[in-house]
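*Asks:* Following is a predicted model, sequence given first.
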Amino acid sequence: MNNKNLLELGVNEGYVKEASIYNENFYLGRVSVQYKDIYKVFTEEGEVLARVSGKLSYSSNSTFDYPVVGDWVLLDRINNKNGDAIIHNILNRKSYFSRKVAGTRYDKQIVASNIDFVFICMSLNNDFNIKRLERYIAVAWDSMATPIIILTKSDLCEDINDKVKQIEEIAIGIDIVVTSSINEDGYDEIRKYIKTGVTIAFIGSSGVGKSTLINKIMNKEVLKTNSISENDKGRHTTTHRELFVIESGGVIIDTPGMRELGLISADVDKSFSNIEELEKQCKFSDCTHKNEPKCAVREAIENGNLDPERLERYRKLKKEEAYNLLKSKRQEKHRIKSYMKSKKKNEYIFNLELLPQLFFLQ
């Protein structure tokens, strides 16, 4: 990609105004690929390799403070003629999609930033999972972007209407698009969301067909795709996050497939807005929906207007979110405390090294 205008990358007046606050010798760019300690960044002159400055790295307390795909950043150069570019600042994120990092740690990991729509992809074959979809919706609403549900592989499904109905019951206020890569059903509807200045992040489990969908939208093969395996599931293809600019306008961010989506920051209430509205109608504000009189939630279950399993999933997600958030705050507090101790220790050692010089000056 060469000589791409920043407008095609999604820049707006807000980013330009914020960038002007910093050193006028810096250049504006957008992170397209994130590796372990090096990044690819799109600039006015094309793509450059870049690293974070020592100052930015030193002031960072967690991965949250480092650049991610989709970030607007300020660089000291826009080509690699004299070495890798240096990222000095990250502009404020207007939105970002995040999850809990894998393993036992409780850090928040940003998957993609500055996005307008989150395309939640789920296939209509064996990958179909309402419980997992609810988790994605809760995190998507929290991102400040608008979630859109993209159902793939409709040609492998014999009960499409039934499954769409199941999703409509839990995806309140969210558009649903049914697609098939075989006959390109739904692709025209998807393109309605894509235009210059708009950024779309694709998320979903491994093998749901994100790569095929993106290749269709890009009108060329930018991502590898694999065939369906014997158990009717696609194979994992994407291994890292990457930003693509569509020739006809718009930006796509592809993400690795995630079968596990740990919640630290999520809008569970908005995802389960029907339950939230019922809770407001309960006689008691702290109603547990078990034995209290005039409980609107329990009445809705008895009348068949609310699935009791959905209520149970809502409770579990609320508990998980609260637990992970508490653990995250404790871990962050411990990290800051350790950092301050280390800083004081370094200052103490530094002062000891200066003592002979100070004594000589006297």
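*Replies:* Noted; the coordinates are in hand.

*Asks:* Going by C-alpha atoms from here, please, whenever you check contacts or count neighbours.
*Replies:* Noted.

*Asks:* Make sure I have this right: Asn215 is in a strand.
*Replies:* No. Counting by DSSP: H, G, I helix; E, B strand; the rest coil, one finds Asn215 to be helix, located in no strand.

*Asks:* For it, give its distance to Glu221.
*Replies:* 5 Å (CA to CA, to the nearest Å).

*Asks:* could you pull out the helices for the stretch 151-300 of the chain?
*Replies:* 160-170, 187-191, 210-218, 268-271, 273-280, 296-302 (DSSP state H, counting those that start in this stretch).

*Asks:* what do you get for the stretch 1-150 of the chain?
*Replies:* Using DSSP H, counting those that start in this stretch, helices in the stretch 1-150 of the chain cover 13-19, 54-58, 130-142.

*Asks:* Nearest to Arg105, out of the ones you listed?
*Replies:* helix 130-142 (18.4 Å; CA to CA).

*Asks:* From Gly173, how far off is the residue nearest in space to the middle of the chain?
*Replies:* Among the residues of the chain, the one closest to the centroid is Phe97, at 2.2 Å (CA atoms, centre = their mean). Separation of Phe97 from Gly173 (CA to CA): 19 Å.

*Asks:* Tell me who's in contact with Lys294.
*Replies:* Cys282, Lys283 (CA atoms under 8 Å, 6 or more residues apart in numbering).

*Asks:* which residues does Ile38 contact?
*Replies:* Counted by CA under 8 Å, 6+ apart, Ile38 has contacts Leu49, Ala50, Arg51, Val52.

*Asks:* Report how many residues lie close to the first one.
*Replies:* Yep, that's Leu49 we're talking about. Other residues within reach of Leu49, judged by other CA atoms under 10 Å, total 18.

*Asks:* out of the helices of the stretch 151-300 of the chain, nearest to Asp37?
*Replies:* Using CA to CA, those put helix 210-218 closest to Asp37, at 25.1 Å.

*Asks:* Next up, a structure to set beside the first:
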Amino acid sequence: MNNTDTLHHHQQHLAYGWNTDWNHKMEQMPKSTRELEPARVIAQHSHSYQIMTPDGEHTATVTGKYEFNAALKSDFPAVGDWVMAEKLPGETRSVIHRLLPRQSAMIRKAAGSTVDDQVVGANMDYLFITNALNQDFNVRKMERYLIAAWESGASPVILLTKADLCGDPEAFAAQMESAAPGVPVHLISALQNQGKEQLLPYLQPGKTIAVTGSSGVGKSTLLNWLADDNMMETQGIRENDARGRHTTTHRELFLLTNGTLVMDTPGMRELQLWDAQDGLEQAFSDIEALAAGCRYRDCRHESDPGCAVLQAIQDGTLEAKRLHNYRKTAKELSHLARKENSLAKKAKKAAGSSSRRSERRTKAGDWDYD
């Protein structure tokens, strides 16, 4: 089957973002895998997935071999992923054999004390990071989201929602812009139908947008507004304490009538970062640029002489709280990296001793049967 035939065969996929890049990735797969069908994960449940195949929507699970080989949670498919699946004869069910390499992925640390990761969404072109202009407005929290966004490989876009509830939205936008170098910031109000025209450049056929942010910022309302449809159920919010009672409990990918794909994600009380050193450097690129002007290369920006970062705080060009958040997050990431390294060493040691045990058993077995 040549490239043209393959693309023609997957016409239904074009609506879900299939393109020549994905076709090329599929062509790089082993021959046995290329005989399977590509499908996009559109919803994720605890033990199964909904996938969009050339024949329509199927329920799917991963093969036993796939499950056995997956070392981390991020090795499993996530919403937005393209997978190679096998259709079960006469059923609307498939089994997933392989994952096509991701173009982007937003990853956070899984909840709990275990050192594991969790994919919030995969293969997004844009990440809409939402923050409401009520008591929920929090620049420091948005800085964390920006670290994860830059690390993901998608382009971050900040949406300040509920702009109609705020007396001076422009002042909040200016505050956000100074904390988000190089990131577009848009003021919108879904209820008042304000600001949609600013979002049109992102809403293109075949492009995937993930909408993320903490609970109660109006993500489901925003999704309905973008779709001109009541796709997502939403419940009211008590404006006096800004707590949302929203219904998104799992991730899902929706195809809008204009051909854009939008991914809704459950609200997060706290975003736990995962392996995001590059994202940290990009999110705080202003501090990184200032640090290049410090007298000492290993300057800690605390009390070192000739520190360009501390000078910027004195001059009022850098906010002290922003530097504090940068330091705190850098410390958190290096602590996580140390935990990961120590676990990796333990796992390697355990794997080594288990293979030595099996060698000894094999040798003993050889001797027994001689």
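*Replies:* That came through, no problem. It should be emphasised that the depicted structure is a prediction, and the values quoted were computed from it without experimental measurement.

*Asks:* Any idea what the TM-score is?
*Replies:* Remark: TM-score between the superposed chains equals 0.91 [TM-score structural alignment, normalised by the length of structure 1]; 355 aligned residues with a CA RMSD of 2.4 Å.

*Asks:* coming back round to it: closest to Thr43 of structure 1 out of the helices of the stretch 1-150 of structure 1?
*Replies:* helix 13-19 (13.4 Å).

*Asks:* equivalent range in structure 2 for the closest one?
*Replies:* Mapping helix 13-19 of structure 1 onto structure 2 (TM-score structural alignment) gives residues 20-26.

*Asks:* in that stretch, what counts as buried?
*Replies:* Trp22, Asn23, Met26 (16 or more other CA atoms under 10 Å).

*Asks:* what's the counterpart of Gln175 of structure 2 in structure 1?
*Replies:* In structure 1, Gln175 of structure 2 lines up with Gln166, judged by TM-score structural alignment.

*Asks:* can you pull the contacts of that match?
*Replies:* Applying CA under 8 Å, 6+ apart, the residues near Gln166 of structure 1 are Ile130.

*Asks:* still on that earlier bit, among the contacts of Ile38 of structure 1, which one has the most neighbours?
*Replies:* Ala50 (24 neighbours).

*Asks:* I figured it was touching Thr43, is that so?
*Replies:* No. In this structure Ala50 of structure 1 lies outside contact range of Thr43 using CA atoms under 8 Å: 11.2 Å.

*Asks:* counterpart of Ala330 of structure 2 in structure 1?
*Replies:* Checking with TM-score structural alignment, Ala330 of structure 2 has Lys318 as its match.

*Asks:* measure that match to Ile120 of structure 1 for me?
*Replies:* 21 Å.

*Asks:* Identify the spatial nearest neighbour of His186 of structure 2, chain neighbours not counted.
*Replies:* Nearest non-adjacent residue to His186 of structure 2, counting by CA to CA, 6 or more residues apart in numbering: Leu159, 5.0 Å away.

*Asks:* What does that neighbour correspond to in structure 1?
*Replies:* By TM-score structural alignment, Leu159 of structure 2 lines up with Ile150.

*Asks:* Please name the residues that touch that match.
*Replies:* Phe119, Ile120, Cys121, Met122, Ile176, Val177, Val178, Thr179.

*Asks:* ok, the residue mapped onto Phe254 of structure 2 from structure 1 to Ala171 of structure 1 distance?
*Replies:* In structure 1, Phe254 of structure 2 lines up with Phe244, judged by TM-score structural alignment. Distance, Phe244 of structure 1 to Ala171 of structure 1, by CA to CA: 28 Å.

*Asks:* quick one: which of those two has more around it?
*Replies:* Each of Phe244 of structure 1 and Ala171 has its neighbours counted (other CA under 10 Å); Ala171 has more, 25 against 19.

*Asks:* Check structure 1 for its longest helix and report it.
*Replies:* Ordering each helix of structure 1 by length in residues (DSSP state H) puts helix 308-361 first.

*Asks:* What residues in structure 1 pair up with stretch 310-321 of structure 2?
*Replies:* Going by TM-score structural alignment: stretch 310-321 of structure 2 matches residues 298-309.

*Asks:* Okay, buried residues for that stretch please.
*Replies:* Residues of stretch 298-309 of structure 1 classed as buried: Arg298, Glu299, Leu306 (neighbour count, 16+ other CA under 10 Å).

*Asks:* Which one of those residues is nearest to Ile275 of structure 1?
*Replies:* Leu306 (8.2 Å).

*Asks:* Quick check: the closest one is in a helix.
*Replies:* No. Per three-state DSSP, Leu306 of structure 1 lies outside any helix segment and is coil.

*Asks:* Just to check, it is in contact with Ala300?
*Replies:* Yes. With contact defined as CA under 8 Å, Leu306 of structure 1 counts as touching Ala300 (5.3 Å).

*Asks:* follow-up on the earlier one: the match of Ala330 of structure 2 and Ile264 of structure 1: what is the separation?
*Replies:* 10 Å.

*Asks:* Tell me which of these two has more neighbours.
*Replies:* Higher neighbour count among Lys318 of structure 1 and Ile264: Ile264, with 24 against 16, using other CA under 10 Å.

*Asks:* Could you report the neighbour count for the counterpart of Leu280 of structure 2 in structure 1?
*Replies:* Under the alignment (TM-score structural alignment), Leu280 of structure 2 pairs with Val268 of structure 1. Per other CA under 10 Å, the neighbour tally for Val268 of structure 1 reads 23.

*Asks:* same question, Asp298 of structure 2
*Replies:* Counted with other CA under 10 Å, Asp298 of structure 2 comes out at 9.

*Asks:* That one maps to what in structure 1?
*Replies:* Matched by TM-score structural alignment, Asp298 of structure 2 corresponds to Asp286 in structure 1.

*Asks:* got a list of what the residue nearest to Ile160 of structure 1 when sequence neighbours are not counted touches?
*Replies:* Of all residues not flanking Ile160 of structure 1 in the chain, Ser154 sits nearest, at 7.0 Å (CA to CA, 6+ apart). Ser154 of structure 1 makes contact with Ser123, Leu124, Asn125, Ile160, Val178, Thr179, Ser180, according to CA under 8 Å, 6+ apart.
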